[in-house]
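Asker: Pasting the sequence and the predicted coordinates here, then a few questions.
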Amino acid sequence: MKALVLGARGAVGQHVVAALRGHGHDVTPAGRSGSDGGVRVDLSAPDGAVRLREAAAGQAVVINASGVEEPWIAGELGGAALVDISASSAYLVALRACAAPSTSVVLGAGLVPGLSTVLVGALETRPGDEVDVAVMLGSGEKHGAAAVSWTEKLVGTDVHAPPEGVRVRNLRTRRRVVGPDGRRRTYLRTDFADHVLLDDLVVRSWLTLSNGPATAALALVGRLGKGRRLISGAPLVGSEEWSLQATVRRTAQRLAATGSGQSRATGLLTALAAERVVSAAPGRCVTMADVVAVDDALGVLEPPLSRVRPAGR
């Protein structure tokens, strides 16, 4: 399989490249400089669309790990599939609307959305069920520029198209949740994209950090609605552990996964989505849950992840 990776030198992109090459695929790295044997594709430059169209020619799949969120990307691929790791709800909705009918697209590949979407999809639900997705990210991990920028944009903004139909401010509402490790933590309502990708369910996403004081600082910034720069300048305290837990409110059924290293996990899961989308979703916009089974998703990650059985079983 021939694959073009946008943002190949980034925190996630480098893991996508390594994973795909490790599986024997022909990978072309791409970035703003085109160094290290790659091609130059600067999506934010005036010639970005032309460069992308040239680089995508003959590729089976294009992975967007650049952090650039431009819906027109889906229209410049010349028949190649697209896998986008963005967690921005508004962008993924626009991307789905702009994709050509013949273009295969995976919306929100990676950890969250991505593995979180797979976990929700594996639950036993009815249309309209309320599902809580509790996300813990490692505050001790040095995240890529795109991930930091995404977090900064949450400050002072609203959840896009919340399922409640009323205004919901990011990082304001709190919920105490017992995570997969048995510890009770404070989680903050956060605009991950699962609620717009799984629109037959009422999905609410919640974020906590592996370090309690770091979560408290994030909550303070969210309450004040300002101080975005404090996020990028925050010290790396705590572990690199992450966890996801999806719970159905009606039945208390839950599925969870844990691991270490958010960027690497996102890269490995994105590579898996890229391998699957070419054959599993011809000409469709899909989620990770449409092309990847939960056991397959957990199987690509190291160390092995835990899976919490449904309550009462």
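Answerer: In hand now; what should we look at?

Asker: C-alpha only now, for contacts and for neighbours.
Answerer: Will do.

Asker: Look at H25 and say how many residues are nearby.
Answerer: Counted with other CA atoms under 10 Å, the neighbours of H25 add up to 15.

Asker: Show me the helices in the stretch 1-150 of the chain, by range?
Answerer: For the stretch 1-150 of the chain, applying DSSP state H, counting those that start in this stretch gives helices covering 13-22, 48-56, 89-98, 116-122, 145-154.

Asker: which one of those helices lies closest to L188?
Answerer: helix 145-154 (11.3 Å; CA to CA).

Asker: Just after the strand or helix carrying T270, pick out the following helix or strand.
Answerer: Applying DSSP states H and E as the criterion places T270 in helix 262-280. Heading C-terminal from helix 262-280, the first helix or strand you meet, by DSSP H and E, is strand 285-286.

Asker: on contacts alone, who are the packing partners of that next one?
Answerer: With contacts taken as 3 or more CA pairs under 8 Å, 6 or more residues apart in numbering; DSSP states H and E, strand 285-286 sits against strand 105-107.

Asker: Name the residues that touch the strand it packs on?
Answerer: Here strand 105-107 makes contact (CA atoms under 8 Å, 6 or more residues apart in numbering) with 74, 81-86, 92, 96, 99, 197, 273, 277, 281, 283-288.

Asker: Apart from its chain neighbours, what residue comes closest to S149?
Answerer: S232 (8.0 Å; CA to CA, 6 or more residues apart in numbering).

Asker: Okay, one more to line up with it:
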Amino acid sequence: MQDASKVEMVKDQIWVVGGYGQVGQMICIQLGQAFPGKVWAVGPRLNRAEEFSRSTNGAVLPLQIDVRKHIDPVMLATVKLVVMCVDQMHTHFVEACAEAGTDYMDITAKYDFLAQVERLHEHMQAKQATAMLSVGLSPGVTNLLVHEAVDGMDQTDDVNITVMLGLGEKHGKAAVEWTVDQMNTTYQVTQKGEYAEVDSFDDGRWVDFGEQLGRRKAYRFNFSDQHVVARTLQIPTVSTRLCLDSRWITRAMSLAKRVGIFRLLRISSIRNATVKAFGLIPGGEEMYAVKVDAKGWTNGKPIVMEQLIVGQREADVTAAVAAATAEKMYQEKLSPGVFHIEQVLSIQDIQRVLHTPLQITTRIS
């Protein structure tokens, strides 16, 4: 008989934490088709995981684990890749992945948490594990579009990222809570190489979203991509703004900001009521749009590059990009350490793996 203690563990599992949630399910389904029997929907509620597993005819398997509690790295011995779809407060689980030599990918938009993970770069390198951050639409696709613009210039001076979200799409509770919590924040951006303090839903800017959507006024919002690409791509001025597909609701939110109504979101009962109200707003479409406007210099002459993507269902594109990135990480050994997506991949890398490539319109003047 073979000595069981000498049998080497096969490291071939994919854990999708939050795999029975809105975006997590879509990621699981795509990965389950590519790697049947290797994908596990992980979360604290076993009944939800089992119900979802049955709906996939067993292509995705259920696993009850609460990653908010202490996880022994031994539990990850057979896990090659973790895809994180829930927000975390600390990096204990990421550190457990590093100890187990398990690659890690996160779709969170919370920059304060991403900054914590960045500090694990040397630890990840030492353990020969890779952590991929800023995966999704914004951050994610936006980072890659900015990288594409920077590659097309000798020098990039100024980048404006704008995200339009459709009110017709019903987002998960965590996503809505994050959006509401950002409405009354003050944060720092990079302007001419220096840090400057700005407020969410302030400093409106007109943005051209093309013939279909026209010009819209968008307002500053604390998406993580603006913080990341300013540093990773060494751009002196970067900002990200948000608008909704409803012009009048966007204007109403801007007015609410100006008269101080958003300050009431500090009161938990008003904050919770606002979260519920977002799910009750009538009208709108299940759409999204992202626009990157970059200014710089090429061959001594000024250049402006505009990149636009308009699509259906923001959650779908976030899941598709995350699944495509996960497939690449599962099949290829990337450099160990902590990276944001634009530091490792290009928009072309993602386009080649996506089942339905993004329709990108580029204009250079």
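Answerer: It's in. Keep in mind the model is a prediction, meaning the values are calculated, not measured.

Asker: Other residues contacting the helix holding T270 of structure 1?
Answerer: Residues from elsewhere that reach helix 262-280 of structure 1 (CA under 8 Å, 6+ apart): 1, 11-17, 19-20, 60-61, 63, 81-83, 85, 104-106, 109-111, 114-115, 137-138, 141, 143-144, 240-242, 259, 288, 291-292, 297, 300-301.

Asker: For PyMOL, what selects the buried ones among those residues?
Answerer: A single PyMOL command selects the buried members of the contacts of helix 262-280 of structure 1 (16 or more other CA atoms under 10 Å):
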select buried, resi 11+12+13+14+15+16+17+19+20+60+61+63+81+82+83+85+104+105+106+109+110+111+114+115+137+138+141+143+240+241+242+259+288+291+292+297+300+301
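
Asker: Could you tell me which of the contacts of helix 262-280 of structure 1 are located in strands?
Answerer: Counting by DSSP state E, those place V61, I63, A81, L82, V83, V105, V106, L137, E241, W242, G259 in strands.

Asker: any chance of these in CSV, with distance to S149 of structure 1 too?
Answerer: Shown next, in CSV, are those (distance: CA to CA, whole Å):
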residue, distance to S149 of structure 1
V61, 26
I63, 19
A81, 26
L82, 22
V83, 20
V105, 23
V106, 22
L137, 15
E241, 21
W242, 19
G259, 23
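
Asker: quick one: the helix holding T270 of structure 1 to helix 13-22, angle?
Answerer: 50 degrees (axes from the mean of the first three to the mean of the last three CA atoms, to 10 degrees).

Asker: What is the aligned counterpart of V203 of structure 1 in structure 2?
Answerer: For V203 of structure 1, the aligned position in structure 2 is occupied by V238, per TM-score structural alignment.

Asker: Surely its match is within a strand?
Answerer: Yes. Assignment of V238 of structure 2 by DSSP: H, G, I helix; E, B strand; the rest coil places it within a strand.

Asker: Please list all residues in contact with it.
Answerer: By CA under 8 Å, 6+ apart, V238 of structure 2 lies in contact with D158, V159, N160, I161, V189, T190, Q191, Q226, H227, V229, A230.

Asker: Filter these down to the ones also in contact in structure 1.
Answerer: Listed in the original numbering, the contacts of V238 of structure 2 still in contact in structure 1 are D158, V159, N160, I161, T190, Q226, V229 (both residues aligned by TM-score structural alignment, their matches' CA atoms under 8 Å).

Asker: For the match of V203 of structure 1, which non-adjacent residue is spatially closest?
Answerer: V159 (4.8 Å).

Asker: pretty sure that neighbour is touching V304, no?
Answerer: No. Checked against CA atoms under 8 Å, the pair V159 of structure 2 and V304 is beyond contact range at 9.8 Å.

Asker: Overlap of the contact sets of those two?
Answerer: D293, A294, K295.

Asker: if we can go back for a sec, just give me the match in structure 2 for the residue nearest to S149 of structure 1.
Answerer: The equivalent of S232 of structure 1 in structure 2 is K276 (alignment by TM-score structural alignment).

Asker: got it, and A246 of structure 1?
Answerer: By TM-score structural alignment, A246 of structure 1 lines up with V292.

Asker: Surely that match touches I360?
Answerer: No. Contact between V292 of structure 2 and I360 fails when scored by CA under 8 Å: they sit 10.9 Å apart.

Asker: ok, which stretches of the stretch 201-350 of structure 2 are helices?
Answerer: So, for the stretch 201-350 of structure 2 - with DSSP H, counting those that start in this stretch - the helices run 210-213, 225-232, 247-258, 268-278, 314-331, 341-344, 347-353.

Asker: Next, the angle helix 173-182 makes with the fourth one.
Answerer: Interaxial angle of helix 268-278 of structure 2 relative to helix 173-182 (the same axes, to 10 degrees): 120 degrees.

Asker: before we move on, what about the third one?
Answerer: Helix 247-258 of structure 2 and helix 173-182 meet at an angle of 50 degrees, taking the same axes, to 10 degrees as the criterion.

Asker: Show me which positions of helix 247-258 of structure 2 end up buried.
Answerer: For helix 247-258 of structure 2, by 16+ other CA under 10 Å, it's T250, R251, M253, S254, K257.

Asker: Now tabulate those residues in JSON lines and tack on distance to M183 of structure 2.
Answerer: As requested, these are exported to JSON lines (distance: CA to CA, whole Å):
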{"residue": "T250", "distance to M183 of structure 2": "12"}
{"residue": "R251", "distance to M183 of structure 2": "14"}
{"residue": "M253", "distance to M183 of structure 2": "9"}
{"residue": "S254", "distance to M183 of structure 2": "10"}
{"residue": "K257", "distance to M183 of structure 2": "8"}
